[in-house]
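Q: Mind folding the following:
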Amino acid sequence: MIRTHVLGFPRIGQQRELKAALERYWRGESTLEALETCGRELRRQHWKLQHDSGLDFVTVGDFAFYDQVLNHILMFGCEPARFAFTASQPDLVRGFAMARGVAAGAAACCPPHRVDHGGAAGAAGGQPALEMTKWFDTNYHYLVPEFARDTRFRLESARLLSEVAEAVALGHTPKVVLIGPLSFLWLGKSTEAGFDRLALLDALLPAYQVLLNRLHEAGVRWVQMDEPVLGLDLPDNWRRGFEHAYRQFEHCGVSILLASYFSPLEDNLKLACALPVSGLHIDAVRAAHEVAEVLDRLPPHRTLSLGIIDGRNIWRADLDRALALLRPALQQRQDLWVSASCSLLHVPMSLSADAALDAELASWLAGAREKLTELHILKCALSEGDDAVRFELDEARQALAARAASPRVRNREVAARIEALPADADERRSAFFHRQIRQRARLNLPAFPTTTIGSFPQTREIRAARAAYKRGELDAEAYRARMRSEIEQVVRVQERLGLDVLVHGEAERNDMVEYFGEQLSGFAFTANGWVQSYGSRCVKPPVLFGDVSRPAPMTVDWTRYAQGLTDRPMKGMLTGPVTLLQWSFVRDDQPRSTTALQIALAIRDEVVDLERAGIAVIQIDEPAIREGLPLRHAAWHAYLQWATRAFRIAASGVRDDTQIHTHMCYSEFNDILPDIAAMDADVITIETSRSDMELLQGFGHFAYPNEIGPGVYDIHSPRVPSVDDMARLMDKAAAVIPADRLWVNPDCGLKTRGWPEVHAALENMVEAARRLRARIRPHVAGMA
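A: You can find the predicted model right below:
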């Protein structure tokens, strides 16, 4: 029997309806009831799409108002005690408090518009949001559960059961998706030193058992239990935990489909095939080579689900290749399910009729809706024969052939430049110690220099002006004048606040990747190809379809103008090659390392031009450097070699007295610190406030050799920390990093924040730096 399903579906809506509803509610312009209504309507639409595409199930439980991991924290009642919630508070209110933080003097149950600008939260008031980090090797961010010895679990399943009832009432057959217990614990963090969160497994399993029983009573037959950690290098005690946990679920009344994705199973393959579950899903895009062994090892009475359509990228599937893999599997397996490799959360809703794409390029692409169609074609071909979908198969073949032959894809000049690249193109002229002396002499900064990460608030007025310019309602001269006015305002604000190294605020930029991709060859952009990054934050990844080069300078004029407004150093702001790669939908017809090198050379040209324009500080952001790591440690070395080399090539064309910064956020770095050091940036700024400087410990133990700016406040939360909060964090930083190498800065850019909180937070940050200078006086040449 052939059945089709998806592991999850995008939840923001075709027109980002969920984003709009969330932000209206957070601003106090809408009610909780209106937000719930929006959620129900989106679920109805998305289930209908799945049903109308011929899927045998609709997936229930993948919808979240903020994050699916947060859903599970709420569902299992393991909110951190520091939030002091009461049982009477609605789950969404509790969830938003954990996701966004609570300001001093505001209760977690207050409406969000009261919480957003509730004032600075001092050490004794308010609560910072849960830590946020990347979902495996994607650009989706999840909220990190906090676990301790006294963590208790209580089941709160009303929301999930209500969604099941919604689906049934609409005539659908629901398949419920849950994050499995081992992955849920693995994805969390221990808040007590030395505590192994696996010790909580026996306390957590009864909550899962009760939930599975309730789902059975509600008429659910299949539950998809996502255990993506099966694609990781697991310690032996965690592997034994799988055996222990799934034995407990053998008689729960529902059939469990164990789902792994993003990585081959490798040494966990035998374990996954032996677990007492009704079925197994594997990522047959990233682990196609394991299909044959899984077919041999998985007991014949168990269901096999093959994720043959790429849930991570937007290129049309090679349906002939998919059928060549599926047909032998169908001969060996009575119950074969066909699906996407992972949740479709990671691709846009639809791309086939996107207004910004030309017909040729659009014909190469597939969003979530088009991937549903591809699943339907595969099901028909397998169950009825190719003739039943001959037209559709021929169309897919023609699109693949056209893409391979298109002259838009290859550029001989780019290939020639790579061939001629000198072997030492990734080396700075001198070692860091010598560069540091020259940079300090040129910049003459105080101890604990202050800066920001780049962007300042993108107001409605800025966005309206940019939109009017794109529509042709504002001519180039008027647009340029408007953006220059915004830049001048940002510069004056920074001068009044007393910041040491300024930025121009990025008013002219829509997105840190899109802005550059629009000016590089080989990139294309959609009008509505939105993908959720976290909460209401959505990004529109570029389509990186061809060879990359830089036709003209991209940032030089704006940065030169900003530097001309002030005597203080102005930072040039660029996005790095690995981040441009990782945050795009990348071509799959050549190695990613080759594409990264092409981008690096384009960014190198921009760095050299900025230096020629008199810019002394240039930041090349690489927040996605760790995100690109293969999930298996054995493959790390090869990736890190080409990724760090790409950064160095981008950065190494400048003199010693030009200071190169990089920025990284919301990732664990401790296990790749030698490689981060090998990037050889003069200054690295990192996110550390949500972890209370925990991430900085590794830099201290490693004795990171260059300068560091640990973030002192979380820009993803509306909470404004007090001067004492920030000074306390910097004291912790100074305990592990020499004071003469520390910078003071926010965690990330300020684009999404409002001006009142930005003013308040930066004012506190500058004052915290002043206090540090009064108490800690590093005597270093070149520092004022």
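
Q: Every contact and neighbour count from this point should use C-alpha atoms.
A: Noted.

Q: who touches Ala600 in this structure?
A: Contact analysis of Ala600 by CA atoms under 8 Å, 6 or more residues apart in numbering lists Gly576, Pro577, Ala646, Phe647, Ile649, Ala650.

Q: name the element it belongs to?
A: Taking DSSP states H and E as the criterion, Ala600 maps to helix 592-612.

Q: still on that earlier bit, can you tell me which of the contacts of Ala600 comes closest to Arg604?
A: Among the contacts of Ala600, Ala650 lies closest to Arg604 (CA to CA), at 4.0 Å.

Q: helix/strand/coil for the closest one?
A: Per DSSP: H, G, I helix; E, B strand; the rest coil, the local secondary structure of Ala650 is helix.

Q: what sits against it?
A: Per CA under 8 Å, 6+ apart, neighbours of Ala650: Asp426, Gly576, Pro577, Ala600, Leu601, Ala602, Ile603, Arg604, Asp605, Val607.

Q: can you put those residues in a markdown table and add distance to Asn706?
A: As requested, these are arranged in a markdown table below (distance: CA to CA, whole Å):
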| residue | distance to Asn706 |
| --- | --- |
| Asp426 | 17 |
| Gly576 | 19 |
| Pro577 | 21 |
| Ala600 | 22 |
| Leu601 | 24 |
| Ala602 | 26 |
| Ile603 | 22 |
| Arg604 | 21 |
| Asp605 | 24 |
| Val607 | 20 |
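
Q: For those, pick the one with the most neighbours.
A: Per-residue neighbour counts (other CA atoms under 10 Å) across the contacts of Ala650 peak at Pro577, which has 31 neighbours.

Q: Next one: that residue relative to Arg492, how far apart?
A: Using CA to CA, to the nearest Å, we find Pro577 at a distance of 31 Å from Arg492.

Q: Now show me the structure for the sequence below, then we'll compare the two:
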Amino acid sequence: MNKLLPTSTAGSLPKPAWIAEPEKLWSPWKLEGDELAEGKQDALRLTLAEQQRAGIDIVSDGEQTRQHFVTTFIEHLDGVDFEKRETVRIRNRYDASVPTVVGAVSRERPVFVEDAKFLRSLTDGPIKWALPGPMTMIDTLYDAHYQSREKLAWEFAKILNQEARELEAAGVDIIQFDEPAFNVFFDEVNDWGIATLERAIEGLKCETAVHICYGYGIKANTDWKKTLGSEWRQYEETFPKLQASNIDLVSLECHNSHVPMELIELIRGKKVMVGAIDVATITIETPEEVAATLRKALQFVDADKLYPCTNCGMTPLARSVARGKLQALSAGAAIVRREISA
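A: Alright, predicted model coming up:
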């Protein structure tokens, strides 16, 4: 990407009301069969057009073809039984009914590759595709087979690498792995979490990113944030090892959070997707607020490595709010771009 401060989103964007219930996480599909397949493509076209109209430089599918950022990928794998459910504590914050790993996990066929090819056919610009990271995948399941978080993570890393290589071949420019679990299980991240992530990106020539946030603006997450005190220093635990890893970009939450901006210094040399849009509020940022966040970040990341972004995905927001936030992100980045150029 030659443009200075290229903008992008962290992941999901709201779905149109005719395909899934709006302003709701993991909303079930309203269509079936061929109608659903066509509807997903229409939704993808729409979300692409909205990103382009808002001036987003690195576009994505907005996760329009998936119900959930983790389980939609897992649904396509062998070895996981979705009928056999157990309640587990997700990221040490909330209980959820999850599918069970009942045998060896494997991927018989590509999961998102056809969707990525479709997105690629619609635009000549750079595209980013998100996959769940190994640690976040294991944290969303009950494991009755391997009975080892680490073993299962390595198996998922191999599977993710197969998918990532095919996404790269389909023309994806940046493959992003979503790892909100990295903000919770620090010992595991440093013992094997980053290592499994590196296994997932093995052999890729396209750019790779890891997205580490404090979660969607749901009650379980906002309640958790209230317990974190006046400074959120979770990134301090994992950034030193990430800085030494082969990952190209690190995506993090900055706007309206209590993350001390100087922690970005710990990943000096990496490209940094700075979250300058708060996804836990319906208030639309002003371009100047976005610019202020980016200016602060520029003290700790070189301008040619700063990628303005959203804090997290925007599925639970109204489409009009998400649209306004995307426009603010672009306008704020444009302000700072002009200041740097001047």
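
Q: thinking again about what came up before, Provide the aligned range in the second structure for the helix holding Ala600 of the first structure.
A: Counting by TM-score structural alignment, helix 592-612 of the first structure falls onto residues 149-169 of the second structure.

Q: what's the mean distance for that stretch versus the first structure?
A: Following superposition, stretch 149-169 of the second structure is found to deviate from the first structure by 0.6 Å on average (mean CA distance after the TM-score superposition for the first structure).

Q: How far does that stretch sit from its chain's centre?
A: The chain centroid and the centroid of stretch 149-169 of the second structure are separated by 16 Å under CA atoms, centre = their mean, to the nearest Å.

Q: Strands along the stretch 501-650 of the first structure, start to end?
A: Secondary structure of the stretch 501-650 of the first structure by DSSP state E, counting those that start in this stretch: the strands cover 521-524, 531-534, 537-539, 543-549, 571-575, 585-586, 617-621.

Q: Among those, which comes closest to Glu217 of the first structure?
A: That would be strand 531-534 among the strands of the stretch 501-650 of the first structure, by CA to CA, at 33.1 Å.

Q: Pipe the strands of the stretch 501-650 of the first structure into CSV and attach mean neighbour count and distance to Ala507 of the first structure per row.
A: Shown next, in CSV, are these (neighbours: other CA atoms under 10 Å; distance: least, CA to CA, whole Å):
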stretch, mean neighbour count, distance to Ala507 of the first structure
strand 521-524, 22, 22
strand 531-534, 22, 21
strand 537-539, 18, 17
strand 543-549, 23, 23
strand 571-575, 25, 12
strand 585-586, 22, 25
strand 617-621, 24, 17
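
Q: These: which one's closest to Ala481 of the first structure?
A: Comparing those by CA to CA, strand 571-575 comes nearest, at 19.8 Å.

Q: List of residues touching the closest one?
A: 454, 501-504, 512-513, 516, 555, 559, 603, 610, 615-622.

Q: What's the separation between the aligned residue in the first structure for Phe300 of the second structure and Ala703 of the first structure?
A: Aligned counterpart of Phe300 of the second structure in the first structure: Val736 (TM-score structural alignment). According to CA to CA, Val736 of the first structure and Ala703 of the first structure sit 9 Å apart.

Q: Leu382 of the first structure: neighbour count?
A: Count around Leu382 of the first structure with other CA under 10 Å applied: 17.

Q: same question, Ala144 of the second structure
A: Ala144 of the second structure has 12 neighbouring residues, counting by other CA under 10 Å.

Q: That one is in contact with Val105, isn't it?
A: No: using CA atoms under 8 Å, Ala144 of the second structure makes no contact with Val105, being 11.8 Å away.

Q: who's in contact with Asn76 of the second structure?
A: If you look again at residue 76 of the second structure, you'll see it is His, not Asn. Arg107, Arg109, Val111.

Q: Which of these are buried, as a PyMOL select command?
A: Filtering the contacts of His76 of the second structure down to the buried ones (16 or more other CA atoms under 10 Å) takes a single PyMOL command:
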select buried, resi 107+111
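
Q: just the contacts of His76 of the second structure now: which is nearest Ala280 of the second structure?
A: Relative to Ala280 of the second structure, the closest of the contacts of His76 of the second structure is Val111; by CA to CA it sits at 29.3 Å.

Q: State the distance from the corresponding residue of the first structure for the closest one to Glu293 of the first structure.
A: Under the alignment (TM-score structural alignment), Val111 of the second structure maps onto Met554 of the first structure. As defined by CA to CA, Met554 of the first structure lies at a distance of 50 Å from Glu293 of the first structure.

Q: tell me, stretch 68-76 of the first structure lands on which residues of the second structure?
A: Going by TM-score structural alignment: stretch 68-76 of the first structure matches no residues.
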